[in-house]
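[1] No letters, just coordinates:
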């Protein structure tokens, strides 16, 4: 078993000076913490993996393909492999748990 605390993951992400911190990589999945501050653009490109976003904190919009939804703490969104997606109109700093299957490179 491995246990993680959001505060520790956030501190490690900041220490590594990046918007994304992968903290689990296994044979069938990987998990990371993605951070976008209010007003910041999202540089994501479509991935080859299926992705689940779980919003830990913050508020904004997410466009997946042609559909847009508001996201906030507790939102869970599935994005099929290859489909474009972008967070935007971020009004509160977003912290998003990202689950890839299969694991991202």
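    Nice, I can see it. Note that the structure is predicted; figures quoted are calculated from it, not measured. Residues are numbered from 1 along each chain as shown.
[2] From here on, just use CA atoms for contacts and neighbour counts.
    Will do.
[3] For the helix or strand hosting residue 9, buried residues please.
    Residue 9 belongs to helix 6-15 when assigned by DSSP states H and E. Within helix 6-15, the residues that count as buried by 16 or more other CA atoms under 10 Å are 9, 10, 13.
[4] Show me the contact partners of that helix.
    19, 20, 21, 23, 33 (CA atoms under 8 Å, 6 or more residues apart in numbering).
[5] which one of these has the most neighbours?
    residue 33 (22 neighbours; other CA atoms under 10 Å).
[6] Which stretches in the protein count as strands?
    Remark: strands assigned in the chain by DSSP state E are 20-25, 30-36, 50-64, 67-72, 76-79, 85-101.
[7] adding another structure so you can compare the two:
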């Protein structure tokens, strides 16, 4: 068991070091302020996506400089996936098995 723990730690360290340049590049590409315009995010009725409604109700989007976030509700995977693929949404909270 001890050897597996050491191997796991080595794997985590190697993965972290390997992804460090990518993380730094991503940090420099993120703008300091959000772009102007609306942002549409699609969600489905699941308790785990409730944080989007909480954020909207508490004004957290506006407090972060996002003045027009629109939450679009869907009931079926096929509909949210089609909307995302066709460009009708900017983002979607979807399960990994449907992504």
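    Good, I have the coordinates. In this text the structure is predicted, and so the values were computed from the model without any measurement.
[8] tm score of chain vs chain?
    After superposition, the two chains reach a TM-score (TM-score structural alignment, normalised by the length of structure 2) of 0.25; 50 aligned residues with a CA RMSD of 5.0 Å.
[9] by how many degrees do the helix holding residue 9 of structure 1 and strand 30-36 diverge?
    For helix 6-15 of structure 1 against strand 30-36, the angle by axes from the mean of the first three to the mean of the last three CA atoms, to 10 degrees is 70 degrees.
[10] mind listing the strands for structure 2?
    Under DSSP E, structure 2 gives strands at 39-43, 69-73, 91-92.
[11] coming back round to it: any chance of the contacts of helix 6-15 of structure 1 in JSON lines, with distance to residue 100 of structure 1 too?
    Shown next, in JSON lines, are those (distance: CA to CA, whole Å):
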{"residue": "19", "distance to residue 100 of structure 1": "16"}
{"residue": "20", "distance to residue 100 of structure 1": "13"}
{"residue": "21", "distance to residue 100 of structure 1": "13"}
{"residue": "23", "distance to residue 100 of structure 1": "12"}
{"residue": "33", "distance to residue 100 of structure 1": "11"}
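[12] Can you pick out the most distant pair from those?
    Pairwise distances across those peak at 13.0 Å for 19 and 23 (criterion: CA to CA).
[13] count of residues packed around residue 80 of structure 2?
    So residue 80 of structure 2, with other CA under 10 Å, has 25 neighbours.
[14] can you give me the helices in structure 2?
    Under the criterion DSSP state H, helices of structure 2 are mapped to 2-29, 50-57, 60-63, 77-85.
[15] taking the ones you listed together, which one is wrapped up most tightly?
    helix 77-85 (a mean of 15; mean count of other CA atoms under 10 Å).
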